[in-house]
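Trainee: Got a predicted structure plus its sequence, pasted below:
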Amino acid sequence: MLRYPDIDPVAISLGPLDIYWYGLMYAVGFGLAWWLGRLRARRPDAPIRPGQMDDLLLFGAVGVIVGGRIGYALFYAGDQVLADPLSLLRVWEGGMAFHGGLIGVIVVLWLYARYHRIRPLALGDFVAPLIPPGLAAGRLGNFINGELWGAPTTLPWGMVYPPLGPDPRHPSQLYQMALEGIALFVLLWWFSRRPRPAGAVTGLFLVGYGSARFVVEFVRLPDAHIGYLAGGWFTMGQALSLPMILAGALIMTWALRSRSSSSTSH
């Protein structure tokens, strides 16, 4: 049994200004995406050049933050946001929905691709491997904030979080960090090392994230004000991940069949 370390969510205090670990994790995620994106942009098959990563990162950051906050309001905290609309602006307090952030990123990438006359799926394939490191950093931020805990467990790595009582719990934030962040990054970076048919990397990301999230939700406690949606186990996170898995599988199937048809026609 482990005990949750007493971590102050405020990383740095500069007079009246408090800088939270949660916000710093987002900065780390965006920084890693920028650095990795410049590396990928050096490849001859990249849809953008290294210098374009500055603009692309700015667009992506807007999509993540705006989409994440709106998604949180729609999927998880409608009543809270209606009671306090300004809470949408307090990003440092937590409350970001990945699925909303993903929709926001998809929208801005589509606009960026259209403006620069890039195939949207080619841009999606370029960006997909850049996302998991940010997810890993974000889940570490959840852990530091002491939020999104798992259900009680008897496993030896169960962790006691005093505000929730004496029972050891699944550190579900770290599970998600490992699966959605580290493992998915390794898989996507390896898979995209060679040229793939347009959409294959994007599809693999959707299937990989959706599957990892669906599995971890079995041991992660649902939001108290929402609870389980059905059967005493089906959560909002699982409901939102199922369409991702289906869409990713369809995109990958289409991409691979398109390559097969192209090879046959030649």
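Mentor: Thanks, I have the structure now.
Trainee: make it CA atoms for all contacts and neighbour counts henceforth
Mentor: OK.
Trainee: residues in contact with stretch 84-93?
Mentor: Applying C-alpha atoms under 8 Å, 6 or more residues apart in numbering, the contact partners of stretch 84-93 are Tyr20, Tyr22, Gly23, Arg69, Ile70, Ala73, Val81.
Trainee: same thing but at 10 Å, please
Mentor: For stretch 84-93, contacts defined as C-alpha atoms under 10 Å, 6 or more residues apart in numbering pick out 9-10, 18-24, 26, 65-66, 68-70, 72-73, 78-82, 94-96, 145.
Trainee: Now the buried members of these.
Mentor: Taking 16 or more other C-alpha atoms under 10 Å as the criterion, what is buried in the contacts of stretch 84-93 is 9-10, 20-24, 26, 65-66, 68-70, 72-73, 81, 94-96, 145.
Trainee: In helices only, show me those residues.
Mentor: Mapping the buried ones among the contacts of stretch 84-93 onto helices (DSSP state H) picks out 21-24, 26, 65-66, 68-70, 72-73, 81, 145.
Trainee: any idea which of those is the one closest to Ala239?
Mentor: Among those, Tyr72 lies closest to Ala239 (C-alpha to C-alpha), at 14.3 Å.
Trainee: Just the buried positions in stretch 42-58, please.
Mentor: Residues Ala46, Pro47, Ile48, Pro50, Met53, Leu56, Leu57 are the ones in stretch 42-58 that count as buried (16+ other C-alpha under 10 Å).
Trainee: Now render these as CSV, adding secondary structure and distance to Leu250.
Mentor: Output for the buried residues of stretch 42-58, formatted as CSV (DSSP: H, G, I helix; E, B strand; the rest coil; distance: C-alpha to C-alpha, whole Å):
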residue, secondary structure, distance to Leu250
Ala46, coil, 23
Pro47, coil, 23
Ile48, coil, 26
Pro50, helix, 31
Met53, helix, 29
Leu56, helix, 26
Leu57, helix, 27
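Trainee: Going by distance to Ile182, which of those residues wins?
Mentor: Using C-alpha to C-alpha, Leu57 is the member of those that lies nearest Ile182, at 20.5 Å.
Trainee: Quick one: residues contacting the closest one.
Mentor: By C-alpha under 10 Å, 6+ apart, the contact list for Leu57 reads Phe30, Gly31, Ala33, Trp34, Gly37, Gly63, Val127.
Trainee: Would you mind writing the PyMOL command to select the buried ones in the residues you listed?
Mentor: To isolate the buried members of the contacts of Leu57 in PyMOL, using 16+ other C-alpha under 10 Å:
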select buried, resi 30+33+34+37+63+127
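Trainee: Could I get the contacts of Leu57 in a markdown table, plus columns for distance to Thr153 and secondary structure?
Mentor: Shown next, in a markdown table, are the contacts of Leu57 (distance: C-alpha to C-alpha, whole Å; DSSP: H, G, I helix; E, B strand; the rest coil):
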| residue | distance to Thr153 | secondary structure |
| --- | --- | --- |
| Phe30 | 34 | helix |
| Gly31 | 35 | helix |
| Ala33 | 35 | helix |
| Trp34 | 38 | helix |
| Gly37 | 39 | helix |
| Gly63 | 36 | helix |
| Val127 | 37 | helix |
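Trainee: Check it against this one:
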Amino acid sequence: MEFPNINPVIFEIYGPVGLNWYGLMYLLGFAGAWLMGTIRSKAPGSPYNAEQVSDFLFYGFLGVVIGGRLGYVIFYMPMQVLEDPLYPIRIWDGGMSFHGGLLGVLVAFWYFAKKSNTTFFTIADFFAPMVPIGLATGRFGNFVNGELWGRVTDLQSTPWAMIFPKADGNYRHPSMLYECILEGIVLFFILYFYSRSPKPKMAVSGLFLLGYGTFRFIVEYYREPDSHLKELAEFLSMGQILSLPMIIGGAVLMILAYRNQHKTANAV
């Protein structure tokens, strides 16, 4: 299957000023998160109102963009900065790290917790189900950009394999679509249905970390590692190394959440 001929630029106003599909996907992701957050804010017992949701999403947006870009540069392309000092700000060329974006969002959680006089995990549990919306649109943006393609395969074992123009002419896994489906759509529904009823504090956050880390670890077997990390990827890819703490941390949070709930119930 040939990669569909998609122009990454939707329209240009003048020179580099315009709108591309990659940027639009991020906007749609935040719009979807805002819509879901607004709906959740109106539910009985919600810790935040619609205005606070909008306020946090602004800080969350900054955390995702700044953390995601810096994470990509630090984790995957550190030497590129020596060749091109402006490389970190060329977001329109693609290249964002989820793990870096997560660290940026954690900083936003900490700041907003202090600002709203709530706790870190109150915020994390409330917003965690919205994150997969942005993950799904972001990975689809990677697909439109024809970047982050998968490992070489063949049509016999993978009938949906594609030839990506920016790659080497071999059939490859469309791994960004695997991530869109697993880390985005599937994880969204898991968190959505899990969080519809009250859960102990930290449980929703823990399930998000556990779910994302597991799905990302699996997809990394089909995703082409960065050229300067291929030797490392013979054992574990950088994405898998960064996902392992998420899997462990998520499991620990869920265990602690239900253990604390059990202790509280017994105390009563």
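Mentor: Looks like it came in fine. Predicted model, so just to flag it, every value in this text is computed and none were measured.
Trainee: export the buried residues of stretch 42-58 of the first structure to TSV and tack on distance to Ser261 of the first structure?
Mentor: Formatted as TSV, the buried residues of stretch 42-58 of the first structure follow (distance: C-alpha to C-alpha, whole Å):
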residue	distance to Ser261 of the first structure
Ala46	23
Pro47	23
Ile48	27
Pro50	32
Met53	33
Leu56	32
Leu57	35
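Trainee: rewinding a little: between the contacts of Leu57 of the first structure, which is nearest Asp167 of the first structure?
Mentor: Of all the contacts of Leu57 of the first structure, Asp167 of the first structure sits closest to Phe30, with 35.5 Å by C-alpha to C-alpha.
Trainee: Surely that closest one and Gly134 touch.
Mentor: Yes - counting by C-alpha atoms under 10 Å, Phe30 of the first structure does reach Gly134; the two are 6.5 Å apart.
Trainee: Can you show me the strands along the first structure?
Mentor: 2-3, 10-14, 17-20, 159-160, 168-169 (DSSP state E).
Trainee: quick one, which of these is nearest to Phe234 of the first structure?
Mentor: strand 168-169 (19.0 Å).
Trainee: what's the counterpart of Ile185 of the second structure in the first structure?
Mentor: Using TM-score structural alignment, the partner of Ile185 of the second structure in the first structure is Ile182.
Trainee: Looks like that match contacts Ala136 (just checking).
Mentor: Yes - assessed by C-alpha under 10 Å, Ile182 of the first structure is found in contact with Ala136 at 6.5 Å.
Trainee: where do the contact lists of those two overlap?
Mentor: By C-alpha under 10 Å, 6+ apart, the residues touching both Ile182 of the first structure and Ala136 are Gln176.
Trainee: of these two, who's got more company?
Mentor: More neighbours surround Ala136 than the other of Ile182 of the first structure and Ala136, with 28 against 17 (other C-alpha atoms under 10 Å).
Trainee: Where in the first structure does the lengthiest helix in the second structure fall?
Mentor: If you go by DSSP H, the second structure has its longest helix at helix 238-267. The alignment of helix 238-267 of the second structure onto the first structure (TM-score structural alignment) spans residues 236-265.
Trainee: Now the matching stretch on the second structure. Mean distance?
Mentor: For stretch 236-265 of the first structure, the mean deviation from the second structure after alignment is 0.6 Å (mean C-alpha distance after the TM-score superposition for the first structure).
Trainee: do the same with stretch 203-212 of the first structure
Mentor: Counting by mean C-alpha distance after the TM-score superposition for the first structure, stretch 203-212 of the first structure comes out at 0.4 Å.
Trainee: which bit of the second structure covers that stretch?
Mentor: Using TM-score structural alignment, stretch 203-212 of the first structure corresponds to residues 206-215 of the second structure.
Trainee: before we move on, the earlier item: from the buried residues of stretch 42-58 of the first structure, pick the one nearest Phe191 of the first structure.
Mentor: In terms of C-alpha to C-alpha, no member of these lies closer to Phe191 of the first structure than Ala46, at 14.8 Å.
Trainee: Please report how far the closest one lies from Tyr115 of the first structure.
Mentor: Distance of Ala46 of the first structure to Tyr115 of the first structure, computed by C-alpha to C-alpha, to the nearest Å: 17 Å.
Trainee: Then Ile12 of the first structure?
Mentor: Ile12 of the first structure is 40 Å from Tyr115 of the first structure, by C-alpha to C-alpha.
Trainee: Compare the two (neighbour count), which wins?
Mentor: Neighbour count, other C-alpha under 10 Å: between Ile12 of the first structure and Tyr115, Ile12 has more, with 13 against 9.
Trainee: Apart from its chain neighbours, what residue comes closest to the more buried one?
Mentor: Leaving aside its chain neighbours, Ile12 of the first structure sits nearest to Ile19 (5.1 Å; criterion: C-alpha to C-alpha, 6 or more residues apart in numbering).
Trainee: got the contact list for the match of Ile185 of the second structure?
Mentor: Contacts of Ile182 of the first structure were listed using C-alpha under 10 Å, 6+ apart, and they are Pro132, Pro133, Gly134, Leu135, Ala136, Ala137, Gln176.
Trainee: Excluding covalently adjacent residues, which one is nearest to the first one?
Mentor: Nearest-residue entry for Pro132 of the first structure: Gly181, 4.3 Å, with adjacent residues in sequence omitted and distances by C-alpha to C-alpha, 6+ apart.
Trainee: surely that neighbour meets Leu135?
Mentor: Yes - under the criterion of C-alpha under 10 Å, Gly181 of the first structure makes contact with Leu135 at 5.2 Å.
Trainee: what sits in contact with each of the two?
Mentor: Tyr209.
Trainee: Quickly note the distance from Leu17 of the first structure to Ala200 of the first structure.
Mentor: 44 Å.
Trainee: of these two, who's got more company?
Mentor: Higher neighbour count among Leu17 of the first structure and Ala200: Ala200, with 25 against 9, using other C-alpha under 10 Å.
Trainee: contacting residues for that one?
Mentor: Counting by C-alpha under 10 Å, 6+ apart, Ala200 of the first structure makes contact with 121-122, 124-125, 191-192, 248-256.
Trainee: measure it to Phe126 of the first structure for me?
Mentor: 11 Å.
Trainee: Could you name every residue contacting both of those two?
Mentor: Ser192.
Trainee: Ends of stretch 83-90 of the first structure, what's the gap?
Mentor: Counting by C-alpha to C-alpha, you get 14 Å between the two ends of stretch 83-90 of the first structure.
Trainee: same check, this time on stretch 175-184 of the second structure
Mentor: End-to-end distance for stretch 175-184 of the second structure, by C-alpha to C-alpha: 13 Å.
Trainee: Not counting its own residues, what contacts it?
Mentor: 130-144, 146-151, 161, 185-188, 208, 211-216, 218-224.
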